[in-house]
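1. Pasting the sequence and the predicted coordinates here, then a few questions.
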Amino acid sequence: MNEHSTPTTNPSRAVRLETFGGPEVLELQEIPAPQAGAGQIRVRVTAAGLNPMDWFMTSDAETGARFGFSLPIGFGTDYAGVVDQIGDGVTEFAVGDRVFGGALSRAIADFVVVEVAGTIAVGGQAHHTPDGIDDNTAAVLTIAGCTAAAALAVVDLGPGDTVLMGGAGGGVGVFAVQLARLAGARVIGTGSPTSADFLRSLGAEPVTYGDGLADRVRDLAPDGITAAIDLHGSETAQVARELGVADSRITTIAGQIDGITPANGANAVPGTLEEIARLVATNDLRVPIAAAFPVEQVRAAVELQAGRHVQGKVVIEL
């Protein structure tokens, strides 16, 4: 680290897993504070956003191995905070800068070290937080924002499109609905009956998921739909096929269906997060925060998020 770094705080806290499993295995532990090396910055994390991938990746040993994890391991990927230490050679950031980004399965901690030239999966990444965006909001932009943008890119939405969006009120859905509307598309969003008003507030026309979905969509869009984004499983994608949508204009983020290209946030084009942050800062994109928990209540927060019925995003505050 260089002379502009602040003194090390030691020990520090981090949410860790000593064994793979559900929310019950999450522990808030004291660990040595990480130090920024060359080409790295250390961020004092103030807020971390939860995503389904967080608990899915660490749910069992087989899944963890697919992501290259070995125990013990941290938890959470989205974060926001303030740079408090910079390594040699870093010119893009300074101590005191507000930043947000992603660091795979290690973000819910007092400090996270990220590579200035890294990626979310390898080394972590950081972006400057624009004025006008609070840390709780910045902390939920990375995974959901990139995934939503990647999904829209797969189906290439534009004016004149009518898109059926499954799971439209979830963490990715709140971004995908609004980005689709900004692209000029009409959005029909699936959800439970109790989510109808929330979906309307995002700009979607609500439709109840489950048996009979195809008929309900026909009633809403007698001229047909032109694209589909399934943010939950495979029901929406299968219904879109039934309604005559070409596979090239259907995408999923959770379900795998032969012939349909899945969307991956890692494939979002460069500049995606900066553009999403700009839209949030100018109030053109609204980010609903469903709940915020202190880090000591991380298990309860993950249980809520894992229920998959949260309208918006869940935040951990540090």
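-> The structure has been received and is ready for your questions.
2. switch to C-alpha atoms for all contacts and neighbour counts from now on
-> Will do.
3. Which stretches in the protein count as helices?
-> 52-57, 61-66, 135-138, 142-155, 173-182, 196-202, 213-220, 235-242, 272-281, 298-306 (DSSP state H).
4. buried ones in the second one?
-> Residues of helix 61-66 classed as buried under the neighbour-count rule (16 or more other Cα atoms under 10 Å) are G64.
5. what's the answer for the first one, then?
-> Residues of helix 52-57 classed as buried: P52, M53, D54, W55, M57 (neighbour count, 16+ other Cα under 10 Å).
6. Now for these: which two are most distant?
-> Greatest spatial distance among the buried residues of helix 52-57 (Cα to Cα): P52 and M57, at 8.6 Å.
7. Relative to I86, tell me which of the helices of the chain wins on proximity.
-> Of these, nearest to I86 by Cα to Cα is helix 135-138, at 20.0 Å.
8. Below is structure B, check it against A:
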Amino acid sequence: MFDRYGPPEVLRIAELPDPAPGPGEARIRVRAAGVQPFDVAVRAGRMRRGPGHFPHRVGQEFSGVVDLLGDGVPGPVPGTAVLGSTMLDGQASHLVAPVADLVVKPPELSFPAAAALVAAGQTASGALAQLGVTAGDVLLVHAAAGAVGTLAVQLARLAGATVIGTASPANHGYLRGLGAVPVPYGDGLVEAVRAVAPGPVTVALDAAGRGAVAASVALGVPRERIGTIVDDREAATFGAPVVRAPRSPVRLAEVVALAARGLLTMPVRAYPLAQVARAHAAVESGHGRGKVVLIVEP
């Protein structure tokens, strides 16, 4: 929880009564919870719709085990492993969620691996669908080594697209392993992409900000096929869409099924719940590959 906006150190662990599920809901004993930039922005007070009161909780994604059902709810039966989305209460030992929003966790995935897929999986798959990425496209993914970028690269490759990904040089080998052609971000990005692209870049996904939309325009990508998930201002400047697909348990289940088959991978950087401030700082730094996840219950 946090009692004021501020740096990661404002977060604290509090003892609260266990929530009770209502009609259509299940209570989840959380095993792992993802940390994402949205959580950081809420805690820091950068969201236009931040908490209107304090103290306040945080967290959007979880995996765990059903331990109690609301009245009249037939299932999933207690003991079922699930994952899903929530709103500002996911980094906790227990939460309640609508049963309709839950996805059953395949046994092939650990709880941390499952939690790592929730937000990034829905965001990446939804963005690629909105941008119409198909075989034959040359896709440029900005911040390709991050959580959303990691899944966007792999999903686009599964669709048959050629993928170019921006990342620091330390992550270039990682991107090659995912099937992307890496380029360094920063000065000279446009020239670096042109040097490796097999043809015109036809679509771009911005998970980085910091001029990524402008660089995509300079590369000649049609503006309607430049989607950003982070930079509303630059999108408005250049007439590019902001791609924030709504949450979809169906779309999440599709991503989870691919991961269970070994067709998608997501590196996990795990922190115990007691180190929640360190986990938030890691996300806020903007560095590192894959997904930051809190281990709530080993």
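-> Arrived safely. The model shown is predicted, which means the values in this text are computed figures rather than measured ones.
9. what's the TM-score for these two chains?
-> TM-score for the superposed pair, counting by TM-score structural alignment, normalised by the length of the second structure: 0.94. Supporting figures: 292 aligned residues with a Cα RMSD of 1.5 Å.
10. if we can go back for a sec, go through the helices of the first structure and name the closest to A94 of the first structure.
-> Evaluated with Cα to Cα, the helices of the first structure place helix 135-138 nearest to A94 of the first structure, the distance being 17.6 Å.
11. rewinding a little: now distance to L17 of the first structure too, for the helices of the first structure, in JSON lines please.
-> Supplementary listing: the helices of the first structure in JSON lines, determined by distance: least, Cα to Cα, whole Å:
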{"stretch": "helix 52-57", "distance to L17 of the first structure": "11"}
{"stretch": "helix 61-66", "distance to L17 of the first structure": "11"}
{"stretch": "helix 135-138", "distance to L17 of the first structure": "24"}
{"stretch": "helix 142-155", "distance to L17 of the first structure": "21"}
{"stretch": "helix 173-182", "distance to L17 of the first structure": "29"}
{"stretch": "helix 196-202", "distance to L17 of the first structure": "34"}
{"stretch": "helix 213-220", "distance to L17 of the first structure": "40"}
{"stretch": "helix 235-242", "distance to L17 of the first structure": "33"}
{"stretch": "helix 272-281", "distance to L17 of the first structure": "29"}
{"stretch": "helix 298-306", "distance to L17 of the first structure": "12"}
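12. closest to Q85 of the first structure out of these?
-> Closest among those, using Cα to Cα: helix 135-138, at 18.4 Å.
13. mean shift between that closest one and the second structure?
-> Between helix 135-138 of the first structure and the corresponding residues of the second structure, superposition yields a mean separation of 0.6 Å, by mean Cα distance after the TM-score superposition for the first structure.
14. The helices of the first structure: which one's closest to I260 of the first structure?
-> Closest among the helices of the first structure, using Cα to Cα: helix 235-242, at 8.6 Å.
15. how close does that closest one sit to the second structure?
-> Average distance, helix 235-242 of the first structure versus aligned residues of the second structure after superposition (mean Cα distance after the TM-score superposition for the first structure): 1.6 Å.
16. Report the aligned residue range of the second structure for that helix.
-> Mapped onto the second structure using TM-score structural alignment, helix 235-242 of the first structure spans residues 211-218.
17. Flag every buried residue along that stretch.
-> Residues of stretch 211-218 of the second structure classed as buried by neighbour count (16+ other Cα under 10 Å): A212, V213, A214, A215, S216, V217.
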